[in-house]
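Asker: Any chance you can model this:
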Amino acid sequence: MSTYEDYNQKSHLYDTQRYAVGTDVMAAMMQFYCGKKLQDLHILDAGCGTGNYAKALVGMGARQITLLDASSGMLEMVKCKLSDYIARGVVKQVIEAKMPPVPFPDGTFDVVMFNLVLNHLDRGDPAFPNGVNTLKESIRILRPDGLIVVSTILSSTFSSVTWFSQLNMELTNRFNATILPSVEQFEKMFEDAGIKCIQKLNILGSDLYKSYYNLNGSLDESWRKPSAYWSFATTEEVATAVQKVEMLKANGEYEKWVKEHDHTNSSGVLTIFICKRSLANI
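Answerer: Purely as a prediction, here's the structure:
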């Protein structure tokens, strides 16, 4: 389960704010590094949420995919969204389980992907031990030439790229220190788990968030509610952000401020790590 968000409660709201961004890049990397066509890869979507990434991969030709999540609410969404693919056997299993461990036999999958999930497994521990142990489990369940795909939002992205997270930097700094790993922390997690990162890339733009440029969204609880960032905030921290928006609007400076603080088109929101087991684990 997430250490800071109740996804059983939020499952029906999740798809109102999120797209499965970068799936085309992930699919290309899977095929290139595994040396197989997408249809021949058995993929585990670990921490699958409502199944957005799985659905996108199936649409691109994946024919063997297993989904795992700790939230029964999220998995109910999966079963509705992917019901046809479950009936046809394209979706092999839908498993409810908390990571770590990852409950599959050794050598089951060609690809294990963790999309926006590893930062949910630990809270306030800079070594991210649950994340490391989950990555170790991914090595165990991979086939010999298997691939690990990790997507995330980095702490540096919240600090200086997305405009809404710069409305209250005290909140953002606390969120980053408690929840979000930096690039350096991810690299240490990979090293501790016995994994080698072979590609790092950012997906430019803000497409991960459906209503990113709704500038009045930060004033609207229904806009904030699906976001783990805003759920993490205290009432006082939300009030500080709202007060800043209202002040900027009153001074006629809000749109200018957003343009000056939004760097998603040059830096991107989503970071993807493409990884394989290190030589010591081959």
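Asker: Only C-alpha atoms from now on, for both contacts and neighbour counts.
Answerer: Noted.
Asker: Longest helix of this structure, counting residues only.
Answerer: Longest helix in the chain by number of residues, with DSSP state H as the criterion: helix 235-250.
Asker: Show me what it is packed up against.
Answerer: helix 254-261 (3 or more C-alpha pairs under 8 Å, 6 or more residues apart in numbering; DSSP states H and E).
Asker: Next, the buried residues of the helix it packs on.
Answerer: Neighbour-count burial for helix 254-261, counted by 16 or more other C-alpha atoms under 10 Å, picks out Y254, V258, H261.
Asker: Remind me what it packs against, helices and strands.
Answerer: helix 235-250.
Asker: just how off-centre is stretch 80-91 within its chain?
Answerer: Its chain's C-alpha centre and that of stretch 80-91 lie 23 Å apart, by C-alpha atoms, centre = their mean, to the nearest Å.
Asker: Just the residues contacting that stretch, thanks.
Answerer: 50-51, 55, 58, 62-67, 79, 92-93 (C-alpha atoms under 8 Å, 6 or more residues apart in numbering).
Asker: at 10 Å what do you get?
Answerer: With C-alpha atoms under 10 Å, 6 or more residues apart in numbering as the test, stretch 80-91 has contacts from 39, 42-44, 50-52, 54-55, 58, 62-67, 75, 77-79, 92-94.
Asker: to compare against the first, here's another:
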Amino acid sequence: MFDMGVGRMALLDASADMLCVAREKFAVEIKANKVSAIAQTSLPKIPFDDGTFDAVLLNTVLHHLPSGSGRNFFHAVETLKEARRVLQPDGVIAITLLLDTSSTNAWFLNLSPEILDKICSVSPSAEEWNKMVFAAGLKCLLKTNLHGFGLLGDEDYIEYNNIFKQEWRNSIVMFEHTTKEEIEHVSQKVKSLHMKGEIKGWIKDHDKTQQFGFISLFLCQ
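Answerer: As a prediction, the model looks like this:
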């Protein structure tokens, strides 16, 4: 991403595990002093001064925040306002977001109808997203869907002795809405498919991200 013109960046996450992953992935950039800060923090508060950044990236963040009573998505709206605050006047906010209708396209959410229903129930619809942007005082410059089976490969998520990689499991809100029985059912299903040598075929058959996309990308000001 630095070849695209990114000079220095700050990395924020609520999960210590995911920040450890970030330190590994950006080890070269950290050594080159291209990472100005690495902070564990919970949104909506962003711990920087007004107008600090040329760009803000909220990468698959907003749909993990509490939706609030009546699906008002208060925390997401406040996070968008904070992103606007720390942005310079001509800066851009890039947002990747899971909308409710896109959840059914991902193989790992199709492992359990019960879990899928829970994820859909807390993910905003396209109409709710438009209201969130308006409430935050932003306007959308671009919207597109990210496609590709490679975005959701099993190697990114699964350790077969513990189904989902622990750092991912610790960070994703999906597991806050599940029961132990549901997780155990999914774990056994994945382990069984793996032992039979069928996991990659099952994923390919149940993943629709290539045709219909999964995560939506928005550019806002």
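Asker: The residue nearest in space to the middle of the first structure and V269 of the first structure: what is the separation?
Answerer: Geometric centre of the first structure, nearest residue: L116, 1.1 Å, by C-alpha atoms, centre = their mean. As judged by C-alpha to C-alpha, to the nearest Å, L116 of the first structure and V269 of the first structure stand 11 Å apart.
Asker: what do these two both touch?
Answerer: Joint contacts of L116 of the first structure and V269 (C-alpha under 10 Å, 6+ apart) are T152, I153.
Asker: returning to what we had before: quick one: residues contacting the closest residue in space to the residue nearest to the centre of the first structure that isn't next to it in sequence.
Answerer: Spatial nearest neighbour of L116 of the first structure, chain neighbours left out: T152 (4.7 Å); criterion: C-alpha to C-alpha, 6 or more residues apart in numbering. T152 of the first structure sits next to 114-119, 180-182, 186, 202, 269-273 when contact means C-alpha under 10 Å, 6+ apart.
Asker: What is the aligned counterpart of T152 of the first structure in the second structure?
Answerer: Applying TM-score structural alignment, one finds that T152 of the first structure aligns to L97 in the second structure.
Asker: Same check on V238 of the first structure?
Answerer: Match for V238 of the first structure (TM-score structural alignment): I183.
Asker: how close does W202 of the second structure get to C120 of the second structure?
Answerer: 22 Å.
Asker: ugh, wrong one, S187 of the second structure
Answerer: 21 Å.
Asker: do the same with S36 of the second structure
Answerer: 36 Å.
Asker: Mind checking which of these two has more residues around it?
Answerer: C120 (18 against 11; other C-alpha atoms under 10 Å).
Asker: Am I right that the more buried one sits in a helix?
Answerer: Yes: assigned with DSSP: H, G, I helix; E, B strand; the rest coil, C120 of the second structure falls within a helix.
Asker: residue ranges of the helices in the second structure, please?
Answerer: 16-25, 27-31, 74-85, 113-122, 126-135, 166-171, 180-195, 199-206, 209-212.
Asker: Are there helices or strands packed against the fifth one, and which ones?
Answerer: In terms of contacts (3 or more C-alpha pairs under 10 Å, 6 or more residues apart in numbering; DSSP states H and E), helix 126-135 of the second structure is packed against helix 74-85, strand 140-146.
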